[in-house]
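Trainee: I'd like to go over a predicted model; first the sequence, then the structure.
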Amino acid sequence: MPFSIAIHGGAGTILREQMTPELQREIEAALEKSVRAGQDILSSGGSAVDAVTAAVKVLEDSPHFNAGRGSVLTHREMVEMDASIMSGKGKNAGAIAGVKHIRNPIELAKAVMEDSEHVFLIGEGAESFAFEHDFLYTEQDYFYTDRRYDQLQSMKEKGLFALSEFRYPDDNKYGTVGAVALDQYGDLAAATSTGGITNKQYGRVGDSAVIGAGTWAENQVVAVSTTGMGEYFLQENVAADLAARVRYLNETVGQAADHIIQGELKDRGGEGGLIAMDKSGNAYFAMNSSGMYRASIDPRGKCKIRIYADQD
């Protein structure tokens, strides 16, 4: 069977004029490290679930992406992280939201899927489950970066939840990371992880932790991970809707992705994108924004890394 993997590091307004060569090299290197981590597992006969977990962990460990180490800060200057994972085989899934002391949230989502009777755990309960299953307690200091602190102060001054000025090339990017994969056994999987939105309050949770909105995997149909304005992706149930269009309307994955991202979602003002993989291991990238950090390794082993929307 062919096998392949694709990843994303968030979509939104990513400006060439703000991107330095050094920063671009660092981001592209992290994307390549992520996609190759997943590919290494697939090529050695590993599962799609393990591949997407490994790929997302690399992005969570990088300060360049809004997940894990590089997560944005809440109104109270804390990090609250969400993640979800789904296996196309049997449609098993796991999700967590609002965790503050877990270094790699995607690993916890995977543990919920594999080691609990539940699908979705939140906050203190999710962390209690984590520590009972030998996850290490990680201090908040680990997640702090100067960039995210500066972003929060800028937004607090203006009373905003979306940035109106740019200090970095992707300040107005909806920071989520994700991966989709097909393994040698024909199984699909998808995973998504995020730090949410800067200056969020009230325990806000977006689409990344929600099975059907931010993550979906169904064998012989599609695997999907989304990134964008979470409230719109929740309302449109984007990931599951894409799968339904493939299943019931016999659309290709590309047709279904474009219909949602360029049609219904865009018409409502929902900016963002998604990555999807069909049952043959073909990766699709759809976005209605100026860019999306993304990379893929196709069934022939060819690696592609892209940032801007106008790159094929």
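Mentor: Sure thing, it's come through. Numbers count the residues shown, from 1 in each chain.
Trainee: going forward, measure contacts between C-alpha atoms and count neighbours the same way
Mentor: Will do.
Trainee: Just give me the longest strand of this structure.
Mentor: Using DSSP state E, we find that the single longest strand of the chain is strand 4-13.
Trainee: a strand runs through residue 284, doesn't it?
Mentor: Yes. The assignment for residue 284 by DSSP: H, G, I helix; E, B strand; the rest coil puts it in a strand.
Trainee: take the one below as the second:
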Amino acid sequence: MNWSLMIHGGCGAMRPDRLPPEQEDRARVGLSAALDAGEAILASGGSSLDAVEAAARVLEDNPAFNAGRGSVLAADGRVELDAAIMDGRDRRAGAVAGLATTRAPVSAARAVMEHSPHVLLTYAGADRFARERGLDQVANDWFITPERRAQLDKVLAAGGAFDADIKYGTIGAVACDMAGHVAAATSTGGLTAKRWGRIGDSPLIGAGTYADDRAAAVSATGLGEAFIRAVAAHELAARIRLTGARLQDALDAVLADVGTLGGTGGLIAVSPTGEAAWGFSTPGMYRARASAAGREVAVYSEPERR
């Protein structure tokens, strides 16, 4: 079997003439480091579940991305973190939403999957569960960067309306290991200036995250409300399992359906044979993939700068 790993660092208005070179370089370095973490596991015969968690944790700790440290701020000036992970072998899944003090949300999601009878835990209860499982805790300020604070100020000054130009998006990872098992993980800080306990698609199994050895592992990024309404990640897998659609064709069709609901964003997916696919409807998407055949890191839709 061929192992395969694909990751994303969110999508949005990233254009060569608008994205500062130093910001692009930080993102590329971060994506490469996440590939290193996941590839080390998969190339040595490790599991897809371990690989997606390891890759996601690297991205969560990197302030270049909207997950973990460097997440966007809610309207009250705090960070609220969401994550999910899913094992394609038996469709076990775990998710957390509204975390405020748990350093590694994706690991908290895995703990929910493996050490609780539940799938989704939220807010103070989710942090309390993570503490009880011995996961690292930090002050909420630890997640906040000056750049994200400035973004919140800009949005609030404009009346609180969402500004796509400063949304960098979710992070995610999908993988197929040498045994042909797939897994998916997604993590995010959500939307700048979000209110009322808003939760997007990332921690919702079947919307922003899904994995099934009968079809594919999927992670989404973009306008979460549209991905929820489309049940996008599950829909992609269902098209493969029920109609025999090709992975890329299924991904493209689901992304088009998200568009009919007024949403933009991106999807990454891998199949149990190691085939990989990605697509996005925004100017750019931070993304990377690796397999025994090599690796690639990309940002824009046009030919990549090397």
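Mentor: Structure's in. What do you need? It should be emphasised that the depicted structure is a prediction, and the values quoted were computed from it without experimental measurement.
Trainee: Tell me how the two chains score on TM-score.
Mentor: Scored by TM-score structural alignment, normalised by the length of structure 2, the superposition of the two chains gives a TM-score of 0.97; 304 aligned residues with a CA RMSD of 1.2 Å.
Trainee: Let me know how buried residue 244 of structure 2 is, in neighbour terms.
Mentor: Residue 244 of structure 2: 12 surrounding residues under other CA atoms under 10 Å.
Trainee: Show me what it aligns to in structure 1.
Mentor: Superposed on structure 1 with TM-score structural alignment, residue 244 of structure 2 falls opposite residue 250.
Trainee: separation between residue 130 of structure 1 and residue 29 of structure 1?
Mentor: Distance of residue 130 of structure 1 to residue 29 of structure 1, computed by CA to CA, to the nearest Å: 30 Å.
Trainee: okay, the two: which has more neighbours?
Mentor: It is residue 130, of residue 130 of structure 1 and residue 29, that has more neighbours when counted by other CA under 10 Å, with 22 against 12.
Trainee: Now that one: which helix or strand?
Mentor: helix 123-132 (DSSP states H and E).
Trainee: Which residues does that helix contact?
Mentor: The contact list for helix 123-132 of structure 1, computed with CA atoms under 8 Å, 6 or more residues apart in numbering, reads 96, 97, 98, 99, 100, 101, 102, 108, 137.
Trainee: okay, and it goes to which residues in structure 2?
Mentor: Using TM-score structural alignment, helix 123-132 of structure 1 lines up with residues 123-132 of structure 2.
Trainee: just stretch 146-156 of structure 1 next, same as before
Mentor: Counting by TM-score structural alignment, stretch 146-156 of structure 1 corresponds to residues 146-156.
Trainee: Against structure 1, what's the mean shift for that stretch, could you check?
Mentor: Compared with structure 1 after fitting, stretch 146-156 of structure 2 deviates on average by 0.5 Å (mean CA distance after the TM-score superposition for structure 1).
Trainee: Name the residues of that stretch that come out as buried.
Mentor: Going by neighbour count (16 or more other CA atoms under 10 Å), the buried part of stretch 146-156 of structure 2 is 148, 149, 151, 152, 153, 154, 155.
Trainee: wait, the last one sits on residue 194?
Mentor: No. Using CA atoms under 8 Å, residue 155 of structure 2 is not in contact with residue 194, being 10.3 Å away.
Trainee: Might you report the residue contacts of residue 155 of structure 2?
Mentor: Residues near residue 155 of structure 2 by CA under 8 Å, 6+ apart: 161, 162, 163, 192, 193.
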